[in-house]
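1. After the sequence you'll find the predicted model.
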Amino acid sequence: MIFYQASKLSFSITILFLIFQPNSFNAEINKCHGSCKTSNFSISLPYPFGFSAGCPIQLNCTDAGVTIGKFVVLNITSADIVIKLPAKCDREVASISVLFGENYALSSATSLLLQNCSKPLSGPCEIRPMFIEASLKLNSCASRSDNMSCFNGVAGEKLLSFDEINNSQCRFLFSATTIVARNSSVSLDLERVNLGWWHKGECNCDQNANCTKVMKGNSTVMGYRCSCKEGYEGDGFKEGGGCRRVPRCNFHHYMYGKCGGRGSERVVVPVAIGGVCLGFGLLFLIHKQYQFLVHKRLKKKFFESNGGLLLQQQISSDQGNIGKTKIFTLKELETATDHFNENRVLGKGGQGTVFQGKLVDRRIVAVKRSKLVDKDKIKEFVNEIVILSQIDHRNVVKLVGCCLETQVPLLVYEFVPNGTLFQYLHNQNSDQFPLTWEMRVRIASEAAGAISYLHSVASILIYHRDIKSTNILLDDKYRAKVSDFGTSKTIAIDQSHVTTLVYGTMGYLDPEYFQTSQFTEKSDVYSFGVVLAELLTGKSPVSLERSGEDRSLATYFVVSMEQDQLFDIIDVRLLDNCCSSEIIAVAGVAKKCLSLNGKDRPTMKEVAMELEKVQQLRKNMNAQHNSEEEIEYFGELDLLEISPI
């Protein structure tokens, strides 16, 4: 009875509290809770994402993970929500309506793979549906593979519309592909959907954040996103956590309480602790000596496991130029690169990071630290070093040496100072030093000659497998240097192709290789054709600004030529200083290189010869022009009358 009375009193107090505290109660309901904890995982999301009704972008917290409807969220970035869209043969198109909300919609980087369409859609798929089905092991869909289409949205739109998808007159949604930018390269991910997201309303960001308006079309503002400025971290929204300065704490600040916790109160260290510190100092020295011995043994272990003994044997045999290859110690390269300082980074890519270094003989070099290497392929790696050492061509980056005392071997190349061809064609400041037509033809001719050398003249035939404008470097005189042989394959003289896992960069990848996994010399030719198209148009190999199949520069270029619209897509920076006949000649070579059937493509030797002809024609024209100017000048002298004094 007493318990009942107490409970009744407690209930009455609770009711009174709710009556007299309505604002506090409503504030709690409207608060955004970003934490999700289940038996399988625990996660905390930044504002405006969360799991309560008070969150602008409300997601679901389930045992399967964070979801939107039944679709699992793989990742959330500063601009996208990445969704898993598993391939399924008979999924209704309407099932993805849940991915179009007030604060998010499908990004134009995503192409939906639709089936049983009663009318043609905006464009074909970037890759063949049968290959997708084979990759995803869904043979049950094979009977409908020819009836698969890609929905790419409207050209220029950054967001897709569900009404347009629903009105496509397609019955089933099989899966999706999404173009993903990674550093300087672009890849195509299967079973992935990107949703662009935004916060509704006008910009309401922290004072230390930047505001980005999200547009649909040219006029409709969907909302905004906040991002903290450099030196700050957080979600950037005033309603969320805002931005806070990134802490820069050092030992001095910590000892004087300036890193939080105890304010500015000084930490007093008694003199009596000095003896203890001395003891710890001795232990520290012993520990350092032990670390030195362990480190020394580890370096020796890495050297041997990385094939150092095999490489030394190759060098001592003095085969070709291999004797010129130096095996560096780790200490030498740490000194050269200031311990691999981030300030020395020249570039990062799929194969690893490249640092600028300065050797003791004052030579400037590029040190490449690759990603983890399969230990079963160490012998192959050593062979690659031997092969690269034997390449002797003025337009191929020279291998100076290597270091085998690390878990992942380091390669040391000659330093090429003027960056990549990609930078001069596509970066925002490329107009400050535009490449003239004469320079572009020369660079193309030099690069073609180098690849032709690898294919047919070098002591061992080599397929590069990743020809692109970022792998064509420019030296101090803007001469081409083909680089990055991390994925190259050596070929026997009587071998026509090599079967490998598909590797390459989207936009440059040979469609035939993508479908068959058989890489031939003509696959390098296709990639070089894309580089020629870049040189002619100044456009990127893949662009989201173009719709459908035109996203690929290769397709866009070939279609423009077939429609007699070549000069509509030529880089405007070239029109004032080049000859139309030369442009047509180079464009003809590029078109042949981009043939879908490898047998219809020329060899790199034929490509190099054609480009050399164009270059020689230009030299002859310049010589003729200079000769005509001289004749005109001396002719004017003959006509002058010398008056008597």
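-> Received, thanks. This structure is a prediction, so every number in the text was calculated from the model and none was measured.
2. Only C-alpha atoms from now on, for both contacts and neighbour counts.
-> OK.
3. Do I have it right that L435 meets Y424?
-> Yes. Between L435 and Y424 there is a contact under CA atoms under 8 Å: 7.0 Å.
4. Give the buried residues for the host helix or strand of N622.
-> Following DSSP states H and E, one finds N622 within helix 604-639. Residues 604-605, 607-612, 614-615, 618 are the ones in helix 604-639 that count as buried (16 or more other CA atoms under 10 Å).
5. what's it packed up against?
-> In this structure, helix 604-639 packs against helix 437-452, helix 580-593, with contacts taken as 3 or more CA pairs under 8 Å, 6 or more residues apart in numbering; DSSP states H and E.
6. Swap in 10 Å and give it another go.
-> Applying 3 or more CA pairs under 10 Å, 6 or more residues apart in numbering; DSSP states H and E, we find helix 604-639 packed against helix 437-452, helix 521-537, helix 580-593.
7. Which of these sits closest to I165?
-> helix 521-537 (31.8 Å; CA to CA).
8. Just want the angle from the closest one to helix 580-593.
-> Angle, helix 521-537 to helix 580-593, by axes from the mean of the first three to the mean of the last three CA atoms, to 10 degrees: 150 degrees.
9. could you point out which element follows helix 521-537?
-> That would be, after helix 521-537 and using DSSP H and E, helix 553-562.
10. Structure two is appended below for comparative analysis:
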Amino acid sequence: MREKSMELKLLILFLLLVAAMEAAISEAKSLKGCLKKCGEVEIPYPFGVGDNCSLEKPFNLTCDTSTSTLFYGKNPVSSISVQHGLMDVLFEVSKICGNQSEEKHPRLLDAGHYFTISTSENMFVSVGCNILGRICSHHEGQSTNFGGCLAICDQLPKNNNTCAGTGCCHGEIPPQGKPSTYDFQATRAFSNYKVSNGNNCSYAFVAKNGWFSFSPHHLLNFPFEVTPVVLDWTVSNVSCQNGSSPYCACKNNTYHVDYYSNAGHRYKCKCKPGFEGNPYYLDGCQDVDECTRPNNCSMPKRCHNLEGGYHCSCPPAHKGDGKANGSGCTLDYGFIALSCSASLLIVFILVYTSCWTYKQRTLKQVRRRNFEQNGGNMLQQQISQQQAYSGKTKLFTEAELKNATNNFHKDTILGHGGQGIVYKGILSDKTPIAIKKPRQGGDPQQIKDFINEVCVLSQINHRNVVKLLGCCLETEVPLLVYEFVNNGTLLDHIDPLKNDGSIMWETRLRIAAEIAGAIAYLHSYASIPIIHRDIKSANILLDHNLRAKVSDFGSSRLIPLDATHVTTIVQGTLGYLDPEYLHIGELNEKSDVYSFGVVLVELLTGRKAIKFSRPEQRNLAMYFVSSMKENHLWEILDKRVLEQKNAKQLKEVASLARRCLRVKGEERPTMREVAMDLEGLISMGKHTWGKDKGIVAEESEYLLGHVPEGYDDASSSIIVSVTSYDGIQSQSSPEIIGGR
């Protein structure tokens, strides 16, 4: 009988050990150098065998190497779960028979502070026909909670495998209010109760839920002496260092479950969702790759592992949560439509980019072609031959000038003329500029004039000559960029049809001296002598201080130092053109002297060089000379400048103008002489004129004969208006070949 009982014990132990194999290997982590297994039972931390192998002393276990059995106290251990805080052990069965000497009343456990019978994982069972099974908990020697059940039968039940009171009963484990121990026993329910043909023994025990299945044969021969029992175990903050977290036993990626009792603060450590392993071990719990295990994704290949979880996705052109128990993945027609739209947009962008690239390449080619057609190569050749030019004039891009003029907007136009338009612009550095844009391009003569003007102006550095800032050759017609002179032309200020106001004589004389000085500089002081060839009042610009600036050098010519003249096609403006140059075609410095003489006459008379409305006065120069011969100077002088104190100056300037207008060039003075005479008149007027009124009156009488009645010698006010720039007028004068 004893041998059979031992075989049953070993069988039960084997079954329990096999069940323990199902525990996760990742939970069975022991400290380094400690026993990992005893027989087939894993020993996970916080448990351990030996010194310094467990979290605390209550978790110390022993291993019987002879039988390869792990013991908790005197109870064999079959499995340990660190994730659920459970441990399976074996306990003896309480037995009572007719012979009272065989009665057993085992004490289940000294639960202490760490271990207790699991009331949810176990059940209390009594087997017999006259048994009252009782279980109670004890605390400090006193019983606190009771439980049990009653099983009776008159005779052995047949074909009744239910444990419902006939031969077998079961009940719940009473709850544990305080740290205590459990004991249970099988007792007689009735003293004189006898069962026919039955076993005279009864049994009471605690067993793991689902382990025991009643059979009527158990009343004749009960085969078990031990049963598996599930223990709850917890840890406490006793193991924590002072000042550390009260949950120091819980490591990385874990959380805690609190258990409070009179014994103090108790808790269990568990792995967070999505993690697995030993929550008490040094490195804590590790992430679970759910995508390598059965999961809830409707498409396994669309599973994405995350820290502590996973994510299900849908393939392109589908929508949904990707979960098998959710919306799954369905075709997304909106996405398809959006994808098609995006594809069309990409195609459009590619086509647009290709077109834009082609356009930019074409524009670059056009700019290069324009550069060549506008004489860029010729200009570069001229630059290479003129070292003084290098670095003085800038080549502007078309984009710069478009930005400066708001794409050549009509509101930026300063003036119109027969050959083009002048625009006002503002560069990015806030510098005001004037841009000369010809009306037509492609004419070789115009291109030659353009290159000529750039080369000529590059040689000039004079305050009374308009400054060339640069040019642009990328446009269809070449553009010249000048400094901006903001007060119109001399013609605008002396023509009574354009200006009701008047420039005082002193200012007119100063302007004449400034023009003469600039032309004299061109003739005598420039590195290479320059003949302007188109001196006229429309080509004299005035700034805000009425300072003169000579402009429009398109017709100018550079004269070699060893040459006295240049033979060219006659070019100039009718009324200002040198008759000798017109007759023989030889251009020299005296041609500019004649043209300047006409400007002097305009300053004296306030009349235009050519006027077709009066046939007898059509040519101002000829009319002026004939009037001087006939002593009718007074009749043609501008009444706005007539004052007695101006008499001598008027006489001297008129005489100088007459000398400049002589038909033969050799009889005319040079521009240096003209400039010196005008400067002398200005200086003399400042120091002596006007001091001797008798002399002034005498000279005035000689020159003028008389002063008209009602003449007001007060100077008129100056009214300034900008109507043109750089020789371009709204109504151009008649021109000789290429003239202005």
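-> That came through fine. This structure is a prediction, so every number in the text was calculated from the model and none was measured.
11. re earlier: pipe the helices and strands packed on helix 604-639 of the first structure into JSON lines and attach distance to A492 of the first structure per row.
-> Formatted as JSON lines, those follow (distance: least, CA to CA, whole Å):
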{"stretch": "helix 437-452", "distance to A492 of the first structure": "16"}
{"stretch": "helix 521-537", "distance to A492 of the first structure": "12"}
{"stretch": "helix 580-593", "distance to A492 of the first structure": "24"}
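12. looking at the ones you listed, which is buried most?
-> Mean neighbour count (mean count of other CA atoms under 10 Å) peaks for helix 521-537 among these, with a mean of 27.
13. Determine the longest strand present in the first structure.
-> Of all segments of type strand in the first structure, defined using DSSP state E, the longest is strand 170-182.
14. distance between that strand and the chain's centre?
-> Counting by CA atoms, centre = their mean, to the nearest Å, strand 170-182 of the first structure is centred 19 Å from the centre of its parent chain.
15. starting at the chain centroid, how far to whichever helix or strand I15 of the first structure is part of?
-> Using DSSP H and E, I15 of the first structure sits within helix 2-20. Offset of helix 2-20 of the first structure from its chain centre (CA atoms, centre = their mean): 62 Å.
16. immediately after it, which helix or strand?
-> helix 22-30.
17. and for that next one, what span of the second structure is it aligned with?
-> Per the alignment by TM-score structural alignment, helix 22-30 of the first structure matches no residues in the second structure.
18. Whatever residue of the first structure lines up with H532 of the second structure: what's it in contact with?
-> By TM-score structural alignment, H532 of the second structure lines up with H464 in the first structure. Counting by CA atoms under 10 Å, 6 or more residues apart in numbering, H464 of the first structure touches 451, 454-455, 482-490, 521, 523-524.
19. among those, which ones are buried?
-> So, by 16+ other CA under 10 Å, the buried ones in the contacts of H464 of the first structure are 451, 454-455, 482-486, 489-490, 521, 523-524.
20. from those, which is closest to G223 of the first structure?
-> D484 (42.7 Å).
21. Looks to me like that closest one is in a strand.
-> No. Assigned with DSSP: H, G, I helix; E, B strand; the rest coil, D484 of the first structure falls outside any strand and is coil.
22. Grab the nearest non-local neighbour of it.
-> N471 (6.2 Å; CA to CA, 6 or more residues apart in numbering).
23. Find me the equivalent region of the longest strand of the first structure in the second structure.
-> Under TM-score structural alignment, strand 170-182 of the first structure corresponds to no residues of the second structure.
24. buried ones in the very next helix or strand once past that strand?
-> Helices and strands here follow DSSP H and E; after strand 170-182 of the first structure, the next one along the chain is strand 185-190. Residues 185-186, 188, 190 are the ones in strand 185-190 of the first structure that count as buried (16+ other CA under 10 Å).
25. same thing with stretch 463-479 of the first structure?
-> Buried residues in stretch 463-479 of the first structure (16+ other CA under 10 Å): 463-475, 478-479.
26. Greatest separation within these: which pair is it?
-> Of all the pairs that those form, the one spanning the most space (CA to CA) is Y463 and Y478, at 24.5 Å.
27. Which secondary structure elements does the longest strand of the first structure sit against?
-> Secondary-structure packing of strand 170-182 of the first structure (3+ CA pairs under 10 Å, 6+ apart): strand 80-84, strand 110-117, helix 129-135, strand 148-151, strand 185-190, strand 192-197.
28. what about the nearest residue to C285 of the second structure once chain neighbours are set aside, how many residues close to it?
-> Leaving aside its chain neighbours, C285 of the second structure sits nearest to G277 (4.6 Å; criterion: CA to CA, 6+ apart). G277 of the second structure has 24 neighbouring residues, counting by other CA atoms under 10 Å.
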